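[1] What shape does this take:
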Amino acid sequence: MRIDVKKFLFVGLEDDKGLFFSKAQEAGITHFIPQNGPTPKEIPTCIAQMTQALKILRGLTPLPQEEPADANVAHGMALRIIKLKEKIEKNQQDLRVNDLEMARVAAFGDFSFENLQEIEKTSNRVIQFFYAKQGFAEEKEIPDEVIYVGSDFGLDYFVSITKEPKKYDGMTEMHFTQTHGTLKQKKKTIENELQATEHELRGYAKYNRYLQKALIEDLNLYHLNEAKAGVKNELGNGIFAIEGWVPVNKIDEMKNSVQNLHIYAEEVAINPEDSIPTYLENTGYNRVGEDLVHIYDTPSHTDKDPSLWVLLWFAFFFSMIVGDAGYGLIFLLTALYIRYRNKTFTTFGHRMWKLFMLLAAGCITWGILMNSFFGIQIGMDNPIRKVSLMNYLVEKKAEYHFRHHDEVEKKWVQEIPKLKEAKNYKEFLSGATKKEKGEVVNAMYNQFSDKILMELALLVGTIHIIVSLLRYVKRNWAAVGWVVFLIGGYLYAPYYLGATSIVDVLFDIRPEITGKEGIYLIYLGIGLAFLLSFIQNKIFGLLEVMNLIQIFGDILSYLRLYALALAGAMVAAVINEFSAKTNIVFGILLFVIGHLVNIALAVMGGVIHGLRLNFLEWYHYSFEGGGKKFDPLRLEQLE
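    You can find the predicted model right below:
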């Protein structure tokens, strides 16, 4: 939940300043306001080096943690780790350069520059090295003084022995200062040095936690000094003053922490130009939702906390997009394995694990409701069908059309004549079978379920937007009209498209009636939205017309739930089909790899679009954003 903050002025003696800020840091409830305005934050060198060293250690194999005998060597140790890493990178670069040079001169074998110089001196000749495009030696006539050595890496290599330096068409002279043997010895030296350096660096992995503690201490000291630097010294006479924000539920705690420090703390008026921070206080799953909220933006100091709403809707959208109980079971087993392997979590890690469990449970539940397990439709006679929402809605739809003998029923009888003999809706539904690709499928069930899934996506979108509008109805009176408009639109759209809605089926209403009531609600909602907006905003209320297109577009965005769920189901079905038609070994391999890829795509779609529908479509109507996170002076703790 979001808790209001109050602005306080703290005044005290200069001698008590250090103790005051130390106590405030221990309490961790006051967001101090720098009196000289915000200044660019320059990270101290020691903190930057410590952070860099810890990043390096994170890439090493973990070791049992130890504390050094001397407790004050953290900064020297961090610097040494950085130097070792730089040395390793230099050695690796030297190896790459050396290998390239070895490859360049390998064709000429091992020789001595001293011997070459002696030969040139005694014979009064010049020895040169050349290379040309591979095939040059075969295609061109080579001068007598040029000797073909060999070919490698797409090049031909040559040596010439002449009285004076020469150039040859199509050939490029090579210059090098080290022979292949020298380079080989150099490589061995570099490798030995690299091995020793890596061994020394790996040994520092046992000081990972020690360096983390040192970094926390440096950060706490840095934040403390930064807060002190924001003090106003204009009062003189050995008195300091600073302002800060305190949550209303922490005011008594703040006053108790300063009462023995000769510090005067008084609430002061908030100026219009003040940037008021947003303080969110959540526990449990609400705190998990807060993590999701901060991915996009920080709520403004007047926003209602959307944390739990965002979490629940995100989990619901993710489950709809993945839409498979089998995939949810894999998520659940993975989460349990992670828990088994990690007996303790960091606070953030535990929240992410809880989110993973919630998503797994959601996928399993929605997959059962939609009759999907690894892309395999649960059989018509399976007991699980009794708790299936999709099965219930399909049966109700079949019953509705069978009882009313409408155009849908006539179409199916014309398409499958044997349905004339159906005595009840169950026979009508179960008899609508066809042979497709060599398999018998229930065409009616598949068509009805496809349309129901699409309508569920639009229904969920309508409810989601309505919830958003109602959350801020006190700020925006026109939201009442738009809620009526959305309900009317949902009722009218199926009638306009010549379809039967879930509402018609569940409440046994003729589409003409719901369509007529829907159009009335559409007109009533638009009129009500304009009227209430005009009353609240006067002449600017006329701009409310722009929301009509916005709301319509936002609702259509929820069709992505249907599209992504359908795409995932089709991919899973294709994987199952191909797996069944191949030999058992390749079939199992295809089944596993195919479903793993499909799971990865479903997770990406679920995360991206599950969050997008919250952050873009939903936030339009119940989120101002642009807030500044409440950031009190506090002691950082190592988890």
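[2] When you work out contacts or count neighbours from here on, use the C-alpha atoms and nothing else.
    OK.
[3] list the buried ones in stretch 572-583?
    Within stretch 572-583, the residues scored as buried using 16 or more other C-alpha atoms under 10 Å are 572-573, 575-576, 579.
[4] Please narrow the residues you listed to those residing in strands.
    Judged by DSSP state E, strands contain none of the buried residues of stretch 572-583.
[5] of these, closest to residue 48?
    Closest approach between the buried residues of stretch 572-583 and residue 48, by C-alpha to C-alpha: residue 572, at 48.0 Å.
[6] quick one: the closest one and residue 191, what's the gap?
    To residue 191, residue 572 is 49 Å away according to C-alpha to C-alpha, to the nearest Å.
[7] Give the full set of residues in contact with the closest residue to residue 453 other than its chain neighbours.
    With sequence-adjacent residues excluded and distances taken as C-alpha to C-alpha, 6 or more residues apart in numbering, residue 453 is closest to residue 562, at 6.3 Å. Neighbouring residues of residue 562 by C-alpha atoms under 8 Å, 6 or more residues apart in numbering: 321, 453-454, 457.
[8] So which of these wins on neighbours?
    residue 321 (29 neighbours; other C-alpha atoms under 10 Å).
[9] Was I right to think that residue contacts residue 565?
    Yes: using C-alpha atoms under 8 Å, residue 321 is in contact with residue 565, at 4.5 Å.
[10] and the end-to-end length of stretch 266-279?
    Using C-alpha to C-alpha, the end-to-end distance of stretch 266-279 comes out at 20 Å.
[11] I'd like the distance from it to the chain centre, please.
    In terms of C-alpha atoms, centre = their mean, to the nearest Å, the centre of stretch 266-279 is found 33 Å from the chain centre.
[12] How about stretch 480-496?
    34 Å.
[13] and that stretch, which residues are buried?
    For stretch 480-496, the neighbour count (16+ other C-alpha under 10 Å) marks 480-495 as buried.
[14] Of the residues you listed, just say which sits nearest to residue 348.
    Closest approach between the buried residues of stretch 480-496 and residue 348, by C-alpha to C-alpha: residue 483, at 37.6 Å.
[15] Let's compare: structure for the following, please.
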Amino acid sequence: MSGALELVQFQLTLQFLREYPHRRRQSRDISRFDALEVERKTLDVRRRLLEFTDERDFLIKRIQDMRPWGDFVFSPLHEMGNLRFWFYVVPHRDMPKVAELGLPYEIVKKDNRNSYVVVISENEPEGMPVNRTHIGYQPRHVLEALLEDVELAIEDVQAERAYLTRWYTLIKDNIATLEDQAALTAALNQTYTRHEMFGLRGWVPQNRLPQLTDYARRHRVHIDTREAEPDDNPPTCMENPSWLSAGEDLVNFYMTPGYRTWAPSPVVFISFALFFAMILADAGYALLLGTLLLFFWRKMGASRAGRRFRPP
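    Just a heads-up that it's a prediction; the model follows:
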């Protein structure tokens, strides 16, 4: 398992245990703590809990869909003469369309808005005003029994989760070490050392390549360059005119765009300014901010950071 993947697994473990509302008393005995074993058990509990929760939600929905039709057992198809039951929840206003089909049907229940209709046909009826309701082939009492089993299984899994929470503090303390190991592994993957030879791999913007090449020549260092491959993931370098550079800060505040995506800094800067102007439609606020801008105009222009927030 790579260092980065192992770190992600531990972070999932830590989050899963942190979200449990009733943690056990924390164990401090590091001699009894096996980080990999706790991670394996916790992720297994997480997987089973997700599976049981999905199954429970499915059963609850299926039982709710079946409730208006009652609890019954389907007869074998050959005893039905290859006829099947098709279930529909039809608004009262659309019931004449059902009658026009000429198929045998039965209204088993009505409420204020809908009629619950069973149509008898060998194939799914065509021309029904609504889509059919899927209720499956198992009787409702069987689904209710399955639901009880699943809910008991969820309680058992939550009990396992509660037991594992006693290692939460030790996992949290161990995360820092894992992060250091992952950072060290990433750095080692970008370097090469053998006897007196040392190699370093990294990324450089294309417009800075002449500067880097000149540095390598002056220091008698060999440099080899290549374009980014399709499966590479270089860091993103955004460069805009000084009067648009503030847009970079706005973009990076939310998320740095990917290397192969278009740079949204100019659009974000202009649209943000427009929307901000719309929000500050009150002339008093606009006048106040304009006065502050004029007051600090020279001071902002005296530093590179200040010039990012005002045009030259």
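[16] Superposing both, give me the TM-score.
    Once superposed, the chains reach a TM-score of 0.57 (TM-score structural alignment, normalised by the length of the second structure), with 232 aligned residues with a C-alpha RMSD of 4.5 Å.
[17] returning to that earlier point: helix or strand: which one has the residue nearest to residue 453 of the first structure?
    helix 559-581 (DSSP states H and E).
[18] could you give me the residues in the second structure that that helix aligns onto?
    Aligned by TM-score structural alignment, helix 559-581 of the first structure falls on no residue of the second structure.
[19] what's the angle between the helix or strand following that helix and helix 559-581?
    Downstream of helix 559-581 of the first structure, the next assigned helix or strand under DSSP H and E is helix 584-612. Counting by axes from the mean of the first three to the mean of the last three C-alpha atoms, to 10 degrees, helix 584-612 of the first structure lies at 170 degrees to helix 559-581.
[20] Against which helices or strands is the helix or strand following helix 584-612 of the first structure packed?
    Where DSSP H and E defines the elements, the next helix or strand beyond helix 584-612 of the first structure is helix 619-622. Applying 3 or more C-alpha pairs under 8 Å, 6 or more residues apart in numbering; DSSP states H and E, we find helix 619-622 of the first structure packed against helix 443-471.
[21] report the angle between the axes of the helix it packs on and helix 559-581?
    150 degrees.
[22] List the buried residues of helix 443-471 of the first structure.
    Those would be 443-445, 448-462, 464-471, for helix 443-471 of the first structure by 16+ other C-alpha under 10 Å.
[23] got it, and stretch 166-176 of the second structure?
    With burial defined by 16+ other C-alpha under 10 Å, the residues of stretch 166-176 of the second structure counted as buried are 166-172, 175.
[24] Mark which of these are part of helices, please.
    Mapping those onto helices (DSSP state H) picks out 168-172, 175.
[25] Closest one to residue 190 of the second structure out of those, please.
    residue 175 (22.9 Å).
[26] what residue of the first structure matches up with that closest one?
    Using TM-score structural alignment, residue 175 of the second structure pairs with residue 215 in the first structure.
[27] Would you agree its match is in contact with residue 52?
    No: taking contacts as C-alpha under 8 Å, residue 215 of the first structure lies outside contact range of residue 52: 10.7 Å.
[28] In CSV: the ones in helices among the buried residues of stretch 166-176 of the second structure, plus distance to residue 55 of the second structure.
    Formatted as CSV, those follow (distance: C-alpha to C-alpha, whole Å):
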residue, distance to residue 55 of the second structure
168, 28
169, 32
170, 33
171, 30
172, 31
175, 33
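[29] ok, residue 465 of the first structure to residue 53 of the first structure distance?
    48 Å.
[30] show me the residues around the match of residue 175 of the second structure that make contact.
    47, 50-51.
[31] how big is the offset of stretch 41-59 of the second structure relative to the first structure?
    Compared with the first structure after fitting, stretch 41-59 of the second structure deviates on average by 1.9 Å (mean C-alpha distance after the TM-score superposition for the first structure).
[32] counterpart of that stretch in the first structure, which residues?
    Using TM-score structural alignment, stretch 41-59 of the second structure pairs with 80-98 in the first structure.
[33] List the buried residues for that stretch?
    Buried residues in stretch 80-98 of the first structure, counting neighbours by 16+ other C-alpha under 10 Å, are found at 81-82, 84-85, 87-88, 91, 94-95, 98.
[34] Out of these, which sit inside helices?
    If you go by DSSP H, those have 81-82, 84-85, 87-88, 91, 94-95, 98 in helices.
[35] would you turn the residues you listed into a markdown table with distance to residue 12 of the first structure?
    Converted to a markdown table, these look like this (distance: C-alpha to C-alpha, whole Å):
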| residue | distance to residue 12 of the first structure |
| --- | --- |
| 81 | 44 |
| 82 | 43 |
| 84 | 48 |
| 85 | 48 |
| 87 | 52 |
| 88 | 53 |
| 91 | 57 |
| 94 | 61 |
| 95 | 63 |
| 98 | 67 |
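[36] of all those, which comes closest to residue 43 of the first structure?
    residue 82 (17.3 Å).
[37] Report how many residues lie close to the closest residue to the closest one other than its chain neighbours.
    Nearest residue to residue 82 of the first structure, sequence neighbours excluded (C-alpha to C-alpha, 6+ apart): residue 53, at 5.8 Å. Neighbour count for residue 53 of the first structure, taken as other C-alpha under 10 Å: 24.
[38] Mind telling me what residue 53 of the first structure corresponds to in the second structure?
    Per TM-score structural alignment, residue 53 of the first structure is aligned with residue 13.
[39] quick one: its match and residue 45 touch, right?
    No: in this structure residue 13 of the second structure lies outside contact range of residue 45 using C-alpha under 8 Å: 9.9 Å.
[40] how about the strands of the stretch 301-450 of the first structure, start to end?
    372-373, 376-377, 433-436, 439-442 (DSSP state E, counting those that start in this stretch).
[41] so where is the third one in the second structure?
    The one in question is strand 433-436 of the first structure. Under the criterion TM-score structural alignment, strand 433-436 of the first structure matches nothing in the second structure.
[42] ok, now the second one?
    Counterpart in the second structure of strand 376-377 of the first structure, with TM-score structural alignment as the criterion, is absent.
[43] Check the alignment and tell me where residue 130 of the first structure lands in the second structure.
    Matched across to the second structure, residue 130 of the first structure falls on residue 86, judged by TM-score structural alignment.
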